[in-house]
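Visitor: coords please:
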Amino acid sequence: MTLQELVQQAACLYSDRIAVCFDECNNQPPIYCNYKTLVKTASELSHFLRLNCDFEGIQEVGLYCYPGINLPSWILGILQVPAAYAPIDPDSPPTLSTYFMKKCNLKYILVDRKQIDKFISSYDTLNSDTFSVEHNGLVLVKLGWKNTEAILRPSDGKEQHEKENIKNSKSSGNCSEGNSEGCIHVRLKDCLAYVLHTSGTTGLPKIVRVPHACIIPNVQHFRVLFKITQEDVLFLASPLTFDPSVVEIFVALSSGASLLIVPNSVKMLPSKLAAVLFAHHRVTVLQATPTLLRRFGSQLIKSAVLSASTSLRVLALGGEAFPSLTALRNWREEGNRTQIFNIYGITEVSSWATFYRIPEKMLNSTLQCDLPVQLGFPLLGTVVEVRDANGFPIQEGDGQVFLGC
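Guide: As a prediction, this is how the structure comes out:
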């Protein structure tokens, strides 16, 4: 099973339902795309790529764009080649993106036509005779690097959306550049889904290649855990370079639900974002970092996000330290029934590894003592162990967390 097959199954059942909504929040009506159009646009892109690309060895295609109505179709189009997509954030430092593209040995990259000038000007290591051809709002660029090394200082790799780094974490499915010899199987045709880099906060960023088989259990488990239906609206809160975006996109599009996308600039405007999410589009499932939630401020959280009448059924917080229970209690309006989850994971084990639903009695408790919120239970296909200093699994006491899939 692949990510694109999950979406195709949903499209067969819900072809006329809204798959994607893009709201620029500029007093213009939102743009909608149904499932039929989603898969049609993706198939056209796949055909274009097969005609214009000479795929040999690893099939990875870069994607350089901002969020928009066609974003999910572009990702699906790459996956259906079949190839893996490697997202490049136009706002990332060119030094970091250049390092990533070179270390991945990217041969082709799809660039949003609106951003082609920015792309060309940002990467002066590209050969001047670079080949390009256009298709439906995209420019396919064949990368030709000048004869330079991919050099990056450790401090260049920091990014806004960090996950706590666990040393000695293990993964039997993913392939990072530091452990490629044991992971060659992920480079087989039909196997690889996407390629990302870690934050680089503890050294140079690592390239992580994720097979479909590693990320699909996340998607399938969250669909069940959050009880996703075609009536749900999920928000694309994460940038493509942050692997929870894969969960947000495919939990929605494999369920017949709708995926709401807004420009990055709107995410920085709390009042505007709250109105778009909970008044205009009635978002029901939100996966976010605590930083994004705190950006609303306690008043907006209580009056909109976690109000008694909110549309939000599920709030899943991860990627950073979970908020204190005292803060959560203060943020919730009396009568709020939103289910709140603590989710935890690292990029090397395909996004999320554990989940814990905060019990209602804990949220409603009047005790002033702030107990730590546990990591909870392993997600489908994930192995979690705590080991002592000698590497032996333990049931109690202090140790180091090992994650695997």
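
Visitor: going forward, measure contacts and count neighbours with C-alpha atoms only.
Guide: Will do.

Visitor: centroid residue for the chain?
Guide: For the chain, the residue sitting closest to the mean C-alpha position, by Cα atoms, centre = their mean, is residue 245 at 1.7 Å.

Visitor: one more to put side by side:
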Amino acid sequence: MTFLIHHLLSESAGKYPDRKAVIYKGESITYRELEQSSNQLANTLNEIGVGRGDRVGIYMPKTISSIVSIFGIVKAGGTYVPIAPDAPAKRMEYILKNCGIKHLLSVRDKVTQLANTFPVDSPVEKIVLMDSNSPVGHLPIEFVTRERILNSTQDSPPSTNSIDRDLAYILYTSGSTGDPKGVMISHLNSLTFVNWAQEFFRIGENDRVASHSPLHFDLSVFDIFSTIKAGATVVIIPDGTATFPLRLAELIEKERITVWNSVPSVLVLLVTHGKLERFRFPDLRLVLFAGEVFPVKYLRQLVKHIPHADYYNQYGQTEANSSTYYQVKDLPDNDAGHIPIGKAAANFEVFAIDENNNVINRPGDIGDLYVYGSSVARGYWGNIEKTSLAFVANPLSNGSGEKAYKTGDLVTLDEDGNYIFLSRKDNMVKSRGYRIELGEIEAVISRHPGVKQVATIAIPDEVIGNRIKVFIVPFEPGSPTQSELERHCAELLPGYMIPDVMEFRQYLPMTSTGKVDRRLLVAESKVGV
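Guide: Have a look, this model is predicted:
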């Protein structure tokens, strides 16, 4: 019976023991080897104190070792918490403390970088080195080496008494107060989506699925678990490859990728700089995109270059997985047209409520989008207030107390009953596929003692979704400098949240009610583009 996400691996290992499970830079691991390695890691984690429900950090680039780490942690009964390998030290410190992470899985290079910045009061007690047999540096922490894992004589996964309501992973997303929010996803939440996606998109044992998204980004859930469920092969796209579109195009063809899943901005770069006329991609049968709006003019070019593939727009959030889908068959004649986000996936309930608390059901009606079902997350780790604001009583449940996720997205319906995304209600935007809370950027910049006032806006960009621009009013002209503020941001924000543009002003425009006139700032910025 499959009710935990690691059961997917065990079942496929039984069916396809010698099939390649994961490929990375010419190296590979079979299903039998992945099952055995993750069992050894799981038993080692139990031996060093990891138990049911414990949060275990993963701090390393996405490689074969990181996939072993994921399955080893959940087999041990733990909850994996991926931390971006390029995360600023203070963001990493927050996640470690917020989640109470006592065990951290990493690699030698990353731990070496931590030696001088590791927080003194960190809750981490043990670091498991997935690639080294000797401790690193002078950190006052116990190290568990790769040799100890390999010497484990336990070939079977440990018995943990885990149930499907237990947390499988926690993914941190942008938060309005300057600190990220940890989205709690249970095994049930994850499997609801994974089972649907594998079956609906017909992922089979002969597929080779590209895994481009980082582990802390929810698109990685499909890449890994739906692929493993099918007994297919995960082909990890090395970090940074997408910034070299021609190299990415060569990799897709060389690795005979059959299924691609990423944010549209990666595909836009592929269209504009990947020299697609040189390639045929004969094996590529399915292109999935999610996370942001795909400009029609670039999607049209992609379809022209790869006409034999099926294209799907997926919509969702970390808090509820991908809940709607739309198969792209006919593109709008107008490049300014919208690709619908579609209809609810099987076993998902999606509805929109208008300002009069009625469910919208006619084209042109506008409402707030809600998602209900077993895919909806448990809430935000250690943040009851934000959980209560986003995970609300289901408006359609007649007082039963069931929770639905209020996405914060405004949508309408087209003539065929497909939802069309219009805008966000709050201050959150998408850039390069990442959710960015503009308030978090403002909160971080405001911490600088030389900053008197700050306002952040998003400028629409057809390639990356939005460019982030900040307006800063310093206490003293010329201090801080832009370089100083960029360094300040780099210490507290991940790279994708560092503003693209900084503009210093003597004052910010205000509305008649005394608020910063953000609409005027946006209008002025568009004129200057």
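
Visitor: contacting residues around residue 146 of the second structure?
Guide: 128, 129, 130, 131, 132, 133 (Cα atoms under 8 Å, 6 or more residues apart in numbering).

Visitor: For the stretch 401-529 of the second structure, which segments count as helices?
Guide: 438-446, 482-492, 518-528 (DSSP state H, counting those that start in this stretch).

Visitor: Quick one: closest of these to residue 277 of the second structure.
Guide: Checking the helices of the stretch 401-529 of the second structure against residue 277 of the second structure by Cα to Cα gives helix 518-528 as the closest, at 33.3 Å.

Visitor: Wait, residue 107 of the first structure touches residue 61, no?
Guide: Yes. Counting by Cα atoms under 8 Å, residue 107 of the first structure touches residue 61, with 7.3 Å between them.

Visitor: more neighbours, those two?
Guide: The neighbour count for residue 107 of the first structure versus residue 61, taken as other Cα atoms under 10 Å, is higher for residue 61 (29 against 21).

Visitor: Can you tell me the SS state at the counterpart of that one in the second structure?
Guide: Taking TM-score structural alignment for the superposition, residue 61 of the first structure sits opposite residue 56 in the second structure. Classification of residue 56 of the second structure using DSSP: H, G, I helix; E, B strand; the rest coil returns strand.

Visitor: For residue 56 of the second structure, which residues are in contact?
Guide: 73, 78, 79, 80, 81, 101, 102, 103, 104, 105.

Visitor: Just give the closest residue to the fifth one, not the sequence neighbours.
Guide: In space, not counting the residues next to it along the chain, residue 81 of the second structure is nearest to residue 57; the distance is 4.7 Å by Cα to Cα, 6 or more residues apart in numbering.

Visitor: Which residues does the longest helix seen in the first structure contact?
Guide: Longest helix in the first structure, counting residues (DSSP state H): helix 35-52. Under the contact criterion Cα under 8 Å, 6+ apart, helix 35-52 of the first structure has outside partners 8, 11, 14-19, 72-81, 135, 256.

Visitor: and residue 42 of the first structure, how many neighbours?
Guide: Neighbour tally, residue 42 of the first structure, other Cα under 10 Å: 24.

Visitor: ok, for it, nearest residue in space, not its chain neighbours?
Guide: With Cα to Cα, 6+ apart as the criterion, residue 42 of the first structure has its nearest non-adjacent residue at 4.0 Å, and that residue is residue 77.
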